[in-house]
Structures are given as C-alpha cells and as structure tokens.
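Colleague: got a predicted model here, sequence first, then my questions.
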Amino acid sequence: MPELNLDKARYNMAWQQIRPWNVFDDRVLDVMQKVPREQFVPHAYRSLAFSDTRIPLGHGQVMMEPKLEARMLQSLAVKPSDHVLEIGTGSGFVTACLASLGNSVVSYDIYEALVNTAQEKLALQGINNTHLHLGNGFSAELPEGGFDVIAVTGSLPRYDDRLERLLTPGGRLFMIVGTSPVMEAMLITRHGDEFVQDFLFETDVPPLELLPEPSGFSF
C-alpha cells in the first residue's frame, strides 16, 4: 500500500469512523493516526487494517474495531506521566497507543506467540517504554497502588474487583462486563478508598481468557 494511501487511510479512519463515535480527544485522534496500525495487523489481513471491523489474531483472539480502541483510550484519559497496566496484549497496537500517550506500559497476555509478535512489532517502531509479560495479569504479583491507568482489552462475564487495589488515587480502570450480545463498557475511578463506577456505552467483544500462568517468563 503506497505511503500516500496509508496517510489517507489513517486520516479517514480517525475522522470518518472514530470521531463520529463520540471521540473528541485530540490526543487520541492524533495517536490513532500516528501509530501505524497496519504494522500490527497480521499480514493476511493488512488490507483491513483501517476497516471498521474486528481482525483475527489467532488463538481465538481479535483486534477490536478502531473506534472501540479509541473510545477506550479516551475514557482512560492517559497523561504523559501515567504508568499503565494492560491486561491482554493482543496485537500490541493498543499497547503502542498507551505507550505513546503515557509514561510506561506493563502488559500481560497468556499466549506466548502474541507476546513475542507484539514485542517484535513494538521494537520495530522504536517503542521502548513497554514491558511485556507472559501470564495472567489478574494473578500476577503487582504493586498495590502502582498504576494510574489499567486497560482490560477483553470482556468479563461479571465485574472483577481484583485490579482495584492496583490503582493510584485518582487512577482509572477500563473494563467491559457482561455476556453477548449486550455488554457494558465501564470506567472505574479511585477516589481515596472508594471506587466509583461509570457505565459508558454498550458493546459486544470477545471474552478475556484468563488461564493459569503457563510460565513466569517475561520480556
């Protein structure tokens, strides 16, 4: 795909798909155009990189639609100083966006192939403020109050509060809860010792798989 067409495709994705879906944050619109999404899409689906559709990644996993990725990023309001935890590395594209918006990203996935591929793609883009781990992020030993932002990139059948303790005061957690065909995207914000839940919009995304950790290997 010629460079000129890529630039136009990214622009159209941002302003024809993402912006009309109530994404107004200029930083989010900018990062969705600057991070080369086509480089994180499996080669067989490269022509669909900017389409309003899910893209298969193997292992039953998918890339979310660009508008949903952007809506998640907007709701989390990631600041340049923020330390981010991502549960579900997937393609590494959202990881790259979070890393571009924030200070650092720790990301977990249970599939070694996805972790390895995402690591390679992040390195090719010169993104070096990410730390990818193979394992179940919900059961990992992580510091309490260690993250300003937590993004869970797959759905859960019901709300799980295990990640709340990892939030800093003022920290934000994005999670999609429910069963197909109707799920709720939620933003949980820590205010002191209280956790306030806001319901953002309805959606339907594949469930997050949380298998026992296959190893303690990390990158």
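Modeller: Cool, the structure landed. Everything numeric in this text was worked out from a predicted model, so none of it was measured.

Colleague: make it CA atoms for all contacts and neighbour counts henceforth
Modeller: OK.

Colleague: ok, now how distant is residue 25 from residue 172?
Modeller: Residue 25 sits 16 Å away from residue 172, going by C-alpha to C-alpha, to the nearest Å.

Colleague: these two: who's more crowded?
Modeller: residue 172 (26 against 15; other C-alpha atoms under 10 Å).

Colleague: with residue 145 as the reference, measure out to the more buried one.
Modeller: Counting by C-alpha to C-alpha - residue 172 and residue 145 are separated by 11 Å.

Colleague: try it against this one:
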Amino acid sequence: MIDFATRRTMMVDTQVRPSDVTKFPIIDAMLSIPRESFVPAAQREAAYMGENLNLGGGRVLLEPRTLAKMLDALDISNDELVLDVGAALGYSSAVIARMAEAVVAVEQDEDMAREAQDALAEAGADNVILHVGPLVEGAAQHGPYDVIVIQGAVAELPQTLRDQIKEGGRVACLFMDGALGEVRIGHKTGDTLSWRMSFNAGAPVLPGFAKEDVFEF
C-alpha cells in the first residue's frame, strides 16, 4: 500500500519549499489536496514525482514546483475570482480553490472534465465551477477575473483571454521559445499587459496556443 500522505509531505519539503515558496496558503493547499486523486489511475504511483506528468494528447500535469512558484508569484487572496485554463483532471483548480474565493476551471477534453468533476467533488472543492469548452476561449460569461492561470505552455496569449482579465488583474503564462521556457506574470492596465519574468520552467504548448503562422509574400 502506497503511503501517499508521506509522499505529499516529501513533495512539499523537497520540491516546493526549496524553490523559495513559503506562503502558508500554498503550502497548506499542496499538503491538503491528494494529487494522486487527480491523475489517471495507472499513473497514481508517479503523482508526486518532480516532473511534468504526461496525460496524453500533448497535455501534462505541471510539476509541483512550477505550479507552486506560479501561485507564489500571483499571490492570490481569498476574495479573488480565478480562471484556471487547462484544468485537466482538476488538481490545480483544487489547490487554487483553497486560496481564492472561487475558481472557474476550463477544460476542453470531455473525458478529463468528467473525471475532474468527480475528483473535485471528492476533494470538497465546492467553490470550483467546471466549464467545458475550448481552452483558448476561457469562460467569459463568468468573468472578468482577478487572476488567470494557464496549465501548460503558450507561444502567445490569445486576445480572448486578455479580454477576460479584470482591470488591475494578473495572469501567469509559461512562454516557450524552442526548448527553453519562462513563466511571466502579466499585470493589466487599461488594454495593456505589462510582463515581468518570474522563473524558468518547461511544458508542451497547449492545443490552440501555438503562434499563428503569418503568410508573407
């Protein structure tokens, strides 16, 4: 029998805290949410590894360090509404739900969304709304949002999602340029997003978030 509780504590002590993530709400959420409940059954044993977990179809569950550092940089408070794009089986949404007032989780894969619904209910994450639809479209009907988090890499952030960030709100994106990636935090003022580099990480570019090829003569 695998002792997942011990693995969860080890994940926080060896992957999260050493990455300069010390905010209590993040540590508490990552110690409380059973990551193994939010991965495909065949991969439960690998749930706490310090690397991205392949979910198939070009999708991954971001490694614990990357998610924790994103949340640390965003500094979400308990009166904020968060859009979690690419929620997959719901782990990131469950973690964020313990810090935010409410989370809207967007997932376009219907099978993943169905599993996420069950796992979120089991985890008691009753302040998460699951929205099934294209990731690039977000969920404008529930917005605008104080914070947007994207669970995978992007080549660029679509205008549809930029428009869903509240004035003064922020977004965390992992921009990939070849094999190298960096997480940047964007702050919205008027129609402008000002970006600052936060840390390096890597992940596959999410479906729909690649750069559009511009045809030139």
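Modeller: Noted; the coordinates are in hand. Here the structure is a predicted model, which is why all the values come from computation and not from measurement.

Colleague: and the spatially most central residue of the first structure, how far from residue 156 of the first structure?
Modeller: Geometric centre of the first structure, nearest residue: residue 94, 4.1 Å, by C-alpha atoms, centre = their mean. According to C-alpha to C-alpha, residue 94 of the first structure stands 18 Å off from residue 156 of the first structure.

Colleague: residue 51 of the second structure: what secondary structure?
Modeller: With DSSP: H, G, I helix; E, B strand; the rest coil as the basis, residue 51 of the second structure sits in coil.

Colleague: just give me the match in the first structure for it.
Modeller: Using TM-score structural alignment, the partner of residue 51 of the second structure in the first structure is residue 53.

Colleague: tally of neighbours for the nearest residue to its match once chain neighbours are set aside?
Modeller: Distances taken as C-alpha to C-alpha, 6 or more residues apart in numbering place residue 65 nearest to residue 53 of the first structure, at 5.0 Å, with adjacent residues excluded. Close neighbours of residue 65 of the first structure, defined as other C-alpha under 10 Å, add up to 18.

Colleague: what range in the first structure matches stretch 171-187 of the second structure?
Modeller: Per TM-score structural alignment, the counterpart of stretch 171-187 of the second structure in the first structure is residues 173-189.

Colleague: buried ones in the matching stretch, by neighbour count?
Modeller: Residues of stretch 173-189 of the first structure classed as buried under the neighbour-count rule (16 or more other C-alpha atoms under 10 Å) are 173-179, 183-189.

Colleague: pull the most distant pair out of the residues you listed.
Modeller: Farthest-apart pair in these is 179 and 189; separation 22.9 Å (C-alpha to C-alpha).

Colleague: show me what the lengthiest strand in the first structure is packed up against.
Modeller: Ranked by residue count, the top strand of the first structure under DSSP state E comes out as strand 167-179. Applying 3 or more C-alpha pairs under 8 Å, 6 or more residues apart in numbering; DSSP states H and E, we find strand 167-179 of the first structure packed against helix 66-76, strand 147-156, strand 182-191.

Colleague: which of the ones you listed sits most buried?
Modeller: Mean neighbours per residue, mean count of other C-alpha atoms under 10 Å, is largest over these for strand 147-156, with a mean of 24.

Colleague: what's the burial count for residue 198 of the first structure?
Modeller: 13.

Colleague: brain fart, residue 169 of the first structure
Modeller: For residue 169 of the first structure, the count of nearby residues is 17 (other C-alpha under 10 Å).

Colleague: so it makes contact with residue 191?
Modeller: Yes - in terms of C-alpha atoms under 8 Å, residue 169 of the first structure counts as a neighbour of residue 191; the distance is 5.9 Å.

Colleague: report the aligned residue range of the first structure for the longest helix seen in the second structure.
Modeller: Identified as the longest helix of the second structure according to DSSP state H is helix 110-122. Counting by TM-score structural alignment, helix 110-122 of the second structure falls onto residues 112-124 of the first structure.
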